[in-house]
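J.: Provided below for reference: sequence and predicted model.
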Amino acid sequence: MDVQLTEGGWVLPARRCLSPFFNSRPTGAEISLLVIHNISLPPGQFGTGDVRRLFTGTLDCDACPEYADLRGLHVSAHLLIDREGALTQFVPFSLRAWHAGKSCFEGRPNCNDFSVGIELEGTDTLAYTDAQYQALSAVARALLRRYPRLSPERMVGHSDIAPGRKTDPGPAFDWQRFRAELRETA
């Protein structure tokens, strides 16, 4: 997959679906962290469109009993990679998406300030698809080319920046495979 980043922080060839849940990064904040998440709505179901609705503030929280806790929740990620490897971007990388919540990396709190958040459609325990690893690696390589403070060592799971609070991307995520694919040339 060939991935390019525009000057405005958009991914080509991602579908754009702007979330209202973002704001400006603090002055001087440079992207230096990639946070990998997983999500499925309803839990364990894919392709429902409800992740998009959650990130755009249009999710009907009465549609599913599992959504009761999502009522009034304002969250977003920069990018979603679905099970087929298709990319949907909700927030340009130049802006702060609301994906990490209470978080800390190497003693620095508020990871949303300096990170990119990528959601993989999936669960902690179900294997991610080949297409997802390929797309994630292609995007990560493009991010490495664009943001000099980012490195492979600064690509982590949500569980790494919010231990005890978050578990994603979970044990099903193959970090060794991701790092190997990351090293491959684009």
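T.: Structure received.

J.: from here on, contacts and neighbour counts on C-alpha atoms
T.: Fine.

J.: which one's the longest helix in this structure?
T.: Looking across the chain with DSSP state H, the single longest helix is helix 130-146.

J.: For the residue lying closest to residue 91 once chain neighbours are set aside, give its distance to residue 112.
T.: Closest residue to residue 91 apart from its sequence neighbours, by C-alpha to C-alpha, 6 or more residues apart in numbering: residue 78 at 4.6 Å. Using C-alpha to C-alpha, to the nearest Å, one gets 10 Å for the distance from residue 78 to residue 112.

J.: here comes the other one, which I'd like you to weigh against the first:
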Amino acid sequence: MSVSIQDGWLTSARHCPSPNYNDRPPGEAISLLVVHNISLPPGQFGTGCVEDFFCNQLDINRDPYFEQIRDLRVSAHMFITRDGELVQFVPLDRRAWHAGASEFDGRTECNDFSIGIELEGCDDLPYTEPQYRRLAEVTRLLLSCYPALTPERITGHSDIAPGRKTDPGPAFDWRHFRSQLSERL
């Protein structure tokens, strides 16, 4: 599948615009990629609830867990489902609300300068090969479009919010992802 960017949107992604974003600070370069995981309800896949959550349309009566997150307003730039489908919520040039309180390389407020990609998953279940392929494909495009983003500036949510976040978790195979990434660089 050919991936390109038009007006901040990946042309090959299914677009599901979220209201949960704002402008990046003026002149801020995209220089960080943050890998996350999410499943709603926790540990359940293919429910459609992640999209509803990022679009503030989550039916809190659907699962008791949803009461805990009912007032959260969050988003990510992209979401990769278990079968590798790419869904985009926020244009890349805008600030998605994915990192929260965070720090990378001495800088706080990582949302200001990062792109957030959520993988449908949880910390302790293996990710799928279609997810790794899609993540590598999208990452290669991002690396080619944003000069300040380098392979060394790809990290997990747990690394920018230690003690607060654990994703993408020990089940994410960084070596496998980086080998797929480097195959075509």
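T.: Cool, got the structure. As the structure is a prediction and not an experimental result, all values here were calculated from the model.

J.: what's the TM-score for these two chains?
T.: After superposition, the two chains reach a TM-score (TM-score structural alignment, normalised by the length of structure 2) of 0.98; 185 aligned residues with a C-alpha RMSD of 0.9 Å.

J.: okay, and the common contacts of residue 78 and residue 112 of structure 1?
T.: residue 97 (C-alpha atoms under 8 Å, 6 or more residues apart in numbering).

J.: okay, which residue of structure 1 is out on the far edge from center?
T.: residue 62 (25.4 Å; C-alpha atoms, centre = their mean).

J.: Now which residue in structure 2 aligns to it?
T.: If you follow residue 62 of structure 1 across to structure 2 using TM-score structural alignment, you land on residue 61.

J.: Break down structure 1 into its strands, ranges please.
T.: Remark: strands assigned in structure 1 by DSSP state E are 4-5, 11-12, 15-16, 22-24, 33-39, 79-81, 87-89, 95-97, 104-105, 108-109, 115-121, 155-157.

J.: who does the fourth one touch, helix- and strand-wise?
T.: The reference is to strand 22-24 of structure 1. Applying 3 or more C-alpha pairs under 8 Å, 6 or more residues apart in numbering; DSSP states H and E, one finds that strand 22-24 of structure 1 contacts strand 95-97.

J.: do the same with the third one
T.: Using 3+ C-alpha pairs under 8 Å, 6+ apart as the contact test, the elements touching strand 15-16 of structure 1 are strand 87-89.

J.: Need the nearest residue in space to the residue nearest to the spatial centre of structure 2, chain neighbours excluded.
T.: Of all residues in structure 2, the one closest to the mean position by C-alpha atoms, centre = their mean is residue 117, 1.5 Å from it. Leaving aside its sequence neighbours, residue 117 of structure 2 sits nearest to residue 78 (C-alpha to C-alpha, 6+ apart; 4.8 Å).

J.: And for that neighbour, the neighbour number?
T.: Neighbour count of residue 78 of structure 2, defined by other C-alpha atoms under 10 Å: 28.

J.: compared with structure 2, how much does the longest helix of structure 1 deviate?
T.: Mean deviation of helix 130-146 of structure 1 relative to structure 2 after superposition (mean C-alpha distance after the TM-score superposition for structure 1): 0.2 Å.

J.: rewinding a little: give the contact list for the match of residue 62 of structure 1.
T.: Residue 61 of structure 2 touches residue 67, counting by C-alpha under 8 Å, 6+ apart.

J.: switch to 6 Å and redo it
T.: Applying C-alpha atoms under 6 Å, 6 or more residues apart in numbering, we find residue 61 of structure 2 in contact with no residue.

J.: Check residue 21 of structure 2 too.
T.: 95, 96, 97.

J.: Quick one: these as TSV, columns for neighbour count too.
T.: Listed next are the contacts of residue 21 of structure 2 as TSV, based on neighbours: other C-alpha atoms under 10 Å:
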residue	neighbour count
95	25
96	29
97	21
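
J.: Closest to residue 146 of structure 2 out of the residues you listed?
T.: Nearest to residue 146 of structure 2 out of the contacts of residue 21 of structure 2 is residue 95 (C-alpha to C-alpha; 15.0 Å).
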